[in-house]
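*Asks:* sequence and predicted structure, then a few things I'm wondering about:
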Amino acid sequence: MNFQRSSGILLHPTSLPSKFGIGDLGATAYQFIEFLARSGQKLWQVLPLGPTGYGNSPYMSYSAIAGNPYLISPDLLQHQHLLKESDWEDLPEFSLDAVDFDAVIPYKRQLLEIAFDRFQKVYESQEEQHHHELYLLQEKFKKFCESEAAWLEDYVLFMALLEADPTVTWNHWEPAIAKREPEALQQKREELADRIAFHRFVQFIFFDQWLRLKQYANDRQIKIIGDIPIYVSHHSADVWANPENFALEPETYAVGMMAGVPPDYFSATGQLWGNPVYNWEYLQETDFAWWIDRFRFLNRYVDIIRIDHFRGFESFWQVPKGEETAINGEWKLAPGAELFNKIKEVLGELPILAEDLGIITPEVEQLRDDFAFPGMRVLMFAFGGGSDNFHLPHNYVRNSVVYTGTHDNDTAVGWWQRASKYEKNLFYRYIVGFAAGEPINWVMLRLAMASVSVIAIAPLQDVLGLDNSARMNTPATATGNWGWRYSEPNLLTQELSDRLLDITQLYSR
């Protein structure tokens, strides 16, 4: 796939300003798109949009397909007559610059319940002439439920069962439910019909709001880069509904072999993610149907797909159950080439970016290059070695994506405040006469924009020049992540936009 030379910003929707304590798909998301457009940006990169579980990580979701309910905008629901301003008269004073998930989730859940109740009442009433817009919404809802049934019905039942006992993972549910015996599932569907209907409604509203936002971006020539995590959470609708796709213990359905990565830049003991690795032999036997469905769905809802942990499609690190770190694992081969050939055969050539960071071998590079997927370069990794460092701009190839940093890195300012003397010396040698006197974040932006990489991306934190307090995630830490927000829409000033537009145009992006 040929990508045009362009640039954009990485910002997860949770980081948008909102009076409801967490960013959402409402007015400030549209304002952010307008900022991108007037700044000459063509790309908005988001993290996975699924419903999050423990730790609130977008990479540990209850579903590989479903949307995060807490990204739904109450203001947009008010415009659809599903909420009233009086419904949030008791709105707490949420933090403006961080998401307090423990406070936000129950409050937004309460608003969604109110909206669902109104939706149901209109559906049951006969006063169509007084509720024309809501009746039209009902028709859209019916079509959504029919078209998305293949994944939606498993997900909504999973969530209803989860609500009934939130402390128990699915493999400890009563055996007939864990094993998905048809009669037992049907009985639960009848018992939990109201909760199932609620979760259907929430997913419909999420995707309705998301598609309208995506269309607004596309109308302004801005494409959305979405993220497809390589692994899914064990405690998810996907693993419960498709246990044969994963390396689980045969009787207990517990995780058999755990996913992670060996010791690397981020952690001396590696990263033990805990997700089950795949049963690739079974996936091959089914012509990768589950993976193809994932790509097919995401391709409808984003414009470009970023594959997280791409190297795991060539070979993956698996760690035996019971290990507390990722040190004692082993590499196992994966049929990545076969998978991507099948995806191309079924879905055509998709616009894919490969997150090829970590321990990268010639075999991983070959897999990436065989399918012409642009790989990643990260400027924060560029100054810790010699002139042959893969991440130094003079070593880039055109078919790559350069980042000042990612959601897993410090901010540019935070990195500079903690950089070693060696890194600073090499940095100064590298940029002498290039951007003297500019703040570090703008020097990094300039280096990225000026590079030959076809795409350049910067987290919004680096555009705003924020320090370590604005970091989104610290790998290998389970808590305290994913909460950063920028506090006010007026931080995206015309002056900032003009400055970003200037270097964007200067370097033909």
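*Replies:* Yep, it's here.

*Asks:* going forward, measure contacts and count neighbours with C-alpha atoms only.
*Replies:* Fine.

*Asks:* which of the three states applies to His116?
*Replies:* Just so we're on the same page, residue 116 is Phe rather than His. Under DSSP: H, G, I helix; E, B strand; the rest coil, Phe116 falls in the helix class.

*Asks:* now the strands for the stretch 351-500 of the chain?
*Replies:* Taking DSSP state E, counting those that start in this stretch as the criterion, the stretch 351-500 of the chain carries its strands at 352-354, 375-378, 400-403, 455-459.

*Asks:* export those strands to TSV and tack on distance to Pro74 and mean neighbour count?
*Replies:* What follows is those, written out as TSV (distance: least, CA to CA, whole Å; neighbours: other CA atoms under 10 Å):
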stretch	distance to Pro74	mean neighbour count
strand 352-354	33	22
strand 375-378	36	24
strand 400-403	33	26
strand 455-459	26	26
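
*Asks:* how long is stretch 28-48 from one end to the other?
*Replies:* End-to-end distance for stretch 28-48, by CA to CA, to the nearest Å: 19 Å.

*Asks:* before we move on, the earlier item: turn the strands of the stretch 351-500 of the chain into a markdown table, including distance to Arg200.
*Replies:* Output for those, formatted as a markdown table (distance: least, CA to CA, whole Å):
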| stretch | distance to Arg200 |
| --- | --- |
| strand 352-354 | 30 |
| strand 375-378 | 37 |
| strand 400-403 | 37 |
| strand 455-459 | 33 |
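
*Asks:* look up how far Thr479 lies from the residue nearest to Arg471 when sequence neighbours are not counted.
*Replies:* With CA to CA, 6 or more residues apart in numbering as the criterion, Arg471 has its nearest non-adjacent residue at 5.5 Å, and that residue is Asp410. Between Asp410 and Thr479 the computed distance is 16 Å (CA to CA).

*Asks:* looking at those two, which is more packed in?
*Replies:* The neighbour count for Asp410 versus Thr479, taken as other CA atoms under 10 Å, is higher for Asp410 (25 against 12).

*Asks:* next up, a structure to set beside the first:
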Amino acid sequence: MRASGILMPVFSLPGPYGIGTLGDEAFAFVDFLAAAKQTYWQILPIGPTGYGDSPYQSFSAFAGNPYFIDFRLLAADGLLTEAELPAPQPVGPVDYGALYRQRPVVLHKAADRLLASPTPAYEAFCEAQSGWLEDYALFMAVKAERGQAGLADWPDDLRTREPAALAAAKERLAAEVDYYKAVQFFFYTQWNALKAYANSHGIQLVGDIPIYVSPDSSDLWTHPELFQTDGAVHLTSVAGCPPDAFAADGQLWGNPLYDWPRHEAEDFRWWKRRIKHATSIYDVVRIDHFRGFESYYSIPAGNKTAAGGHWEKGPDRAFIDAMHKALGEGGIIAEDLGYLTPEVKAMLAASGYPGMKIMQFAFDSREPGNYLPYTYPRNSVVYTGTHDNVTAEGWRQSTSAEDVAYACRYLRCAPEDLTEAMICACLSCVSEMAVIPLADWLHLDAEARINTPSTQGANWQWRLTRPLTPALSAHIAELTALYHRVPGEEL
């Protein structure tokens, strides 16, 4: 089925409280997508963000981001008064420091009201999510008690989950544990309402899960045996990418690496639980860095760059087979960008999952792979660019004159029309799914870039500051229909 969608992070939505939320603006965006005849809304990971504010470094693989909770919806539910709502702010870049200081003050008030008289819905949520919720809430409570110190800096008895230390923490921090559980109830109540609304309007949500968990996460703390550690929850090797034309020192992510033999011995039980959770809250799941299941780049813990790493063998087909048995063969997008060996390509083919194609890469002389549109298979998802790329307009303005000239010759357009030509190339190509970032539909320049890999600061901050007009939705709908990407209107 040919279809298309728009990439738009939740945090990038407009709204009065410093960051996009699951409130009115999210529902309005669903309406915009429906008017534009789109099928998918692709977002970025929705977990609570930690160091660097990256959605790919979350405190939990299962929890939701408290920053996305909409205060107005809490007020409508009687959990906040109008006087307790913060003063509306002009829409601007996300200020995570301000959110960190201000949001918990308001959320505590709502949580106190809920916990004073817990509802059956809250109690049912806690029971249904107990497999991760209790440990996550205790993890966050300990972090708060210790001034947000990372897991690596906790006392030995707490870091290694000594029974006496755990019992004492649960008793000492019971009120804070309940607070973090209530916040997750708020998030998932609002998330599920948004998803139901989107689905009722013909929009499917495409979620994004990082392949790795954060080194400062309840996942590592709860299951250190599933990762490459020294037995005391200290990492021995960490994740990243080798040097390439885009990063001379490679990318040092610092995430824990999996103990894959242990996972395989347990029939990938933890991963099945993670993917089942993801497929319960998203309609389609994009798995970041999918090639890491075939082989992964291992960097000794403590290295300052990724240059000293080496490749290790991953679980490969055993993982794919386990996922197929647990979930069937659909509903997954494999992010297969980067260094692809024949083995990686064979694993992707065996999975049956669509890989990704990036239109910008087709004309970038630094990119060794062939991303020209004529090479795309039907079973693929094509993008002008992703959250890690500059916008198409920013690419046109910043790349070499030779690359721009090549793109214009190939797409038969003038330089000033290159963004629109790239969009049309994506929509017209044979890939069954096409996803265009909203910033590209708006022809925004590099100021709308979401993330620059291997950098700190100025990432994950872009927000939509202009209205989405009926003229824009009509234009998108026209091109979507022209290239036969409206389900039910195929040739």
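*Replies:* Structure's in. What do you need? Quantities reported herein were computed from a predicted structural model and do not represent experimental measurements.

*Asks:* thinking again about what came up before, nearest to Ser73 of structure 1, of the strands of the stretch 351-500 of structure 1?
*Replies:* Ser73 of structure 1 lies closest to strand 455-459 among the strands of the stretch 351-500 of structure 1, at 23.0 Å (CA to CA).

*Asks:* which part of structure 2 lines up with the closest one?
*Replies:* Aligning strand 455-459 of structure 1 against structure 2 (TM-score structural alignment) gives residues 433-437.

*Asks:* how far apart are the matching stretch and its match in structure 1?
*Replies:* Compared with structure 1 after the fit, stretch 433-437 of structure 2 shows a mean deviation of 0.7 Å (mean CA distance after the TM-score superposition for structure 1).

*Asks:* related to what we said a few turns ago, ok, which of the strands of the stretch 351-500 of structure 1 comes nearest Leu112 of structure 1?
*Replies:* Of those, nearest to Leu112 of structure 1 by CA to CA is strand 455-459, at 30.3 Å.

*Asks:* which elements pack onto the closest one?
*Replies:* Here strand 455-459 of structure 1 touches strand 6-10, strand 400-403, helix 440-450, going by 3 or more CA pairs under 8 Å, 6 or more residues apart in numbering; DSSP states H and E.

*Asks:* mind listing residues that contact the match of strand 455-459 of structure 1?
*Replies:* Residues outside stretch 433-437 of structure 2 that contact it (CA atoms under 8 Å, 6 or more residues apart in numbering): 1-8, 40, 42, 380-386, 423, 426-427.

*Asks:* swap the cut-off to 10 Å and go again
*Replies:* The contact list for stretch 433-437 of structure 2, computed with CA atoms under 10 Å, 6 or more residues apart in numbering, reads 1-9, 38-43, 354, 356-357, 378-387, 391-392, 422-423, 425-428, 443, 480, 485.

*Asks:* the residue positioned nearest the centre of structure 1: what secondary structure?
*Replies:* Centroid-nearest residue in structure 1, with CA atoms, centre = their mean: Pro48, separated by 1.5 Å. Classification of Pro48 of structure 1 using three-state DSSP returns coil.

*Asks:* for it, give me its contacts.
*Replies:* 12, 57-61, 64-65, 67-68, 225-229, 306, 308.

*Asks:* from Tyr59 of structure 1, how far out is it?
*Replies:* Taken as CA to CA, the span from Pro48 of structure 1 to Tyr59 of structure 1 is 7 Å.

*Asks:* so what's in contact with the two at the same time?
*Replies:* Common neighbours of Pro48 of structure 1 and Tyr59 (CA under 10 Å, 6+ apart) are 227-229, 308.

*Asks:* strands of the stretch 1-150 of structure 2, start to end?
*Replies:* With DSSP E, counting those that start in this stretch as the criterion, the stretch 1-150 of structure 2 has strands spanning 3-7, 40-42.

*Asks:* reformat the ones you listed as TSV; add mean neighbour count.
*Replies:* Shown next, in TSV, are the strands of the stretch 1-150 of structure 2 (neighbours: other CA atoms under 10 Å):
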stretch	mean neighbour count
strand 3-7	24
strand 40-42	25
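
*Asks:* export those strands to CSV and tack on distance to Tyr374 of structure 2?
*Replies:* Listed next are those as CSV, based on distance: least, CA to CA, whole Å:
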stretch, distance to Tyr374 of structure 2
strand 3-7, 18
strand 40-42, 24
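
*Asks:* pull out the buried positions in the longest helix that structure 2 contains.
*Replies:* Criterion DSSP state H: the longest helix present in structure 2 is helix 174-200. Neighbour-count burial for helix 174-200 of structure 2, counted by 16 or more other CA atoms under 10 Å, picks out 176-191, 194-195, 198.
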